[in-house]
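Visitor: attaching a predicted model along with its sequence, questions to come.
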Amino acid sequence: MKMNTREVILIFLLQFQVISGQNRYKFVRAGDATILPCMQSSCSSTDWLHSRNGGPLMDVVKNNTVVSSSPGSQRLRLMDDCSLLIERVMAEDAGYYGCDRDQQQILEVLLTVLTLTLQESDPMSDGRMFLKCSVAFYEDRLQCNSRSLRWMDEEGKELSSYGVQQNGCVSFLTVSPVSRQRKYTCQCVKGGHVEVEARYTVVSTEESTRGPGGPGAQSPGRNVLIFVIRAVVAALMLIFLIVAVILVKLKSKRNASQGP
């Protein structure tokens, strides 16, 4: 794809700033709203450009107007000070953003998005569930390692490596069934500092909460009554089946004795 002079200049400046450490990083949790600042007194000729995964630069705002054909345009809005508002942030929103005015670069932002979801449980895993925490960012600028993502329990204690599987910027936590709600937090850490975190509350299924003394537990008397009712119904069905068989045999004998 052939790039125009403006795109070439922007890519060159982006690469220079990444090396020199002058980028503005923005970390946000998926589902939240975020504002990319580009504070100007006039937005009559303001453009916003976006690049995902090192791909080509695309206009998301052109001459103070959101480009309707750009991905996620319905969630974008240009503020009065030319800053870009992104509502309900998604992983695909991550990447490089550049704010231009009169075709001159004003600001660059590298947006990183943290997503935390509950994966479907494996029927063969004894009811265990899996939480997936992932980070979407611009190319390899975050440099994920084994300490880039960490899991915390509801008491703020870091969970051990047991039950945690991490591959790059994706980490899975194995959650065992419990008799109450449990909260787990995934944190994105950069340079020893927590940049953004997401929390997930695991709600036990009805079956798992019906342990002794657990929420929704049934009393022993109620359990006995249910057992008796089921036994009576089964006995009545058996009696009905036996009577039906006897009646069929009696009818067959009567027909045989009467003859043709």
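Guide: Arrived safely. Numbering: from 1, shown residues only.
Visitor: hey, let's count contacts and neighbours off CA atoms from now on
Guide: OK.
Visitor: can you get me a residue count around residue 47?
Guide: 26 (other Cα atoms under 10 Å).
Visitor: what sits against it?
Guide: Contacts for residue 47 (Cα atoms under 8 Å, 6 or more residues apart in numbering) come out as 59-64, 99-101, 103.
Visitor: separation between it and residue 84?
Guide: For residue 47, the distance to residue 84 equals 10 Å [Cα to Cα, to the nearest Å].
Visitor: secondary structure element holding the one residue sitting closest to the centre of the chain?
Guide: By Cα atoms, centre = their mean, the chain has its centre lying nearest to residue 117, at 3.0 Å. Element membership for residue 117, per DSSP states H and E: strand 104-119.
Visitor: which residues of the stretch 51-200 of the chain fall in helices?
Guide: For the stretch 51-200 of the chain, applying DSSP state H, counting those that start in this stretch gives no helices.
Visitor: packing partners for the longest helix anywhere in the chain?
Guide: In terms of residue count, the longest helix belonging to the chain (DSSP state H) is helix 220-258. Here helix 220-258 touches no other helix or strand, going by 3 or more Cα pairs under 8 Å, 6 or more residues apart in numbering; DSSP states H and E.
Visitor: one more structure, for comparison:
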Amino acid sequence: MFLFLTLMLQLTVTETGQFTFLTVSDGGHVALPCKNAKALKRTCDSTFWLFSGSARTETVPLVVSGETDRTQISKSKSDRLSVAKNCSLLIEKVAVEDVGMYGCRQIRSGQQDGDDVYVHLSVVTMSQCTDGDAVTLNCSLSTYGHCRHTVKWLYDGKDVDEDNRLTTSQADCSVAVTWLELRGNDTRWDSGFQCEVTDDSTGAVRRFPFTPQPSGEETAKSSTPAEDTTSTGWLRLVIVSAGLITLVVVVVTVDIWSRTKGNKTLMDKNTVDIDEDEDEGSVEYENDGDPSASVRFH
């Protein structure tokens, strides 16, 4: 166990080690070759796969004796890993977190057999955004260590810089292309774009076609806000109408109440005048009979 841990803790790149550089698109799948596996072996029980996300992170064992080591990695990642019959490491639904250096090592009878072989895995990510009439496609490459690739957009197999209707902006291992979407124009520019990635050290070139979003989904998404707006408008109309009806009822009620109160006051006043004229006298005056003085009713 001590020897195993000693061998597993280090993923040292040696001059005699073999290197493979692979680039895959986000969401794709890839097979990392283990070139030091014996061609006639029927099992991979001596195969170990190690992973380093960057030079500053610790080496993590992914495969131990031909089996995925689920104790060292998350379940979401381990579920995407498997070992092929030729001891290659298979990765499904590749994500940016998979970028790094992978080492394949053979250990037999407690001793390392041969040199490690290494695979540098890079991942391409493409996206589209719209701002008014301007449409922008972005292509970025995530790599292990510093960027040593050239990334550019092609349209119909030609460099987009050759088309004056398109503008590009370049950054380290990423590129963006922008154009204006003309209204009433049925041409879908994004259907002919490819992101080309060139490994400057090996000269290897790979092209990744950009897959535009289906027009039906775009239409459905754009119509959703309109439906919401219509529903909101009807709701506001109902609320405003109910408020107006309530206001009318309140105004009419107050008017009727005010008229009723005024009539009652007038009737009370007339009653007092009649009682003052009667001989029986239901009203007494104080302060020597001065009618301007206070009135006490019996």
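Guide: On my side now, so go ahead. For clarity, every value in this text was computed on a predicted model and none was experimentally measured.
Visitor: hang on, the earlier thing: and which of the contacts of residue 47 of structure 1 is nearest to residue 242 of structure 1?
Guide: residue 60 (76.9 Å; Cα to Cα).
Visitor: chain neighbours aside, what residue packs nearest to that closest one?
Guide: Nearest non-adjacent residue to residue 60 of structure 1, counting by Cα to Cα, 6 or more residues apart in numbering: residue 67, 5.1 Å away.
Visitor: now do the contacts for the one you found.
Guide: Neighbours of residue 67 of structure 1 in contact, by Cα under 8 Å, 6+ apart: 59-61, 73.
Visitor: residue 175 of structure 1 versus that one, what's the distance?
Guide: From residue 67 of structure 1 over to residue 175 of structure 1 (counting by Cα to Cα), the distance is 43 Å.
Visitor: count the residues that sit near residue 143 of structure 1.
Guide: Count around residue 143 of structure 1 with other Cα under 10 Å applied: 11.
Visitor: counterpart of it in structure 2?
Guide: In structure 2, the residue matched to residue 143 of structure 1 (TM-score structural alignment) is residue 148.
Visitor: and its match, how far from residue 211 of structure 2?
Guide: 26 Å.
Visitor: over to residue 178 of structure 2?
Guide: Counting by Cα to Cα, the gap from residue 178 of structure 2 to residue 211 of structure 2 is 16 Å.
Visitor: between the two, tell me which one has more neighbours.
Guide: Taking neighbours as other Cα under 10 Å, residue 178 of structure 2 and residue 211 compare with residue 178 leading, 18 against 14.
Visitor: got the contact list for the more buried one?
Guide: Residue 178 of structure 2 sits in contact with 134-137, 166-168, where contact means Cα under 8 Å, 6+ apart.
Visitor: of those, which is the nearest to residue 13 of structure 2?
Guide: Closest to residue 13 of structure 2, out of all of these and judged by Cα to Cα, is residue 137, at 36.6 Å.
Visitor: can you verify my assumption that the closest one contacts residue 177?
Guide: Yes - taking contacts as Cα atoms under 8 Å, residue 137 of structure 2 lies within contact range of residue 177: 5.4 Å.
Visitor: coming back round to it: which of the contacts of residue 47 of structure 1 are retained in structure 2?
Guide: Contacts conserved in structure 2 for these, counting by both residues aligned by TM-score structural alignment, their matches' Cα atoms under 8 Å: 59-64, 99-101.
Visitor: now the buried members of those residues.
Guide: 59-61, 63-64, 99-101 (16 or more other Cα atoms under 10 Å).
Visitor: max pairwise distance over those: which two?
Guide: 60 and 101 (13.8 Å).
Visitor: on that earlier part again, nearest to residue 231 of structure 1, of the contacts of residue 47 of structure 1?
Guide: residue 60 (68.1 Å).
Visitor: hmm, the closest one is touching residue 74, no?
Guide: No - contact criterion Cα under 8 Å: residue 60 of structure 1 and residue 74 do not qualify, at 10.8 Å.
Visitor: what touches both of the two?
Guide: Between them, residue 60 of structure 1 and residue 74 share the contacting residues residue 68, judged by Cα under 8 Å, 6+ apart.
Visitor: aligned to residue 173 of structure 2, what sits in structure 1?
Guide: Aligned partner of residue 173 of structure 2 by TM-score structural alignment: residue 169.
Visitor: tell me how far the longest helix of structure 1 lies from the chain's centre.
Guide: In terms of Cα atoms, centre = their mean, to the nearest Å, the centre of helix 220-258 of structure 1 is found 53 Å from the chain centre.
Visitor: great, nothing more from me.
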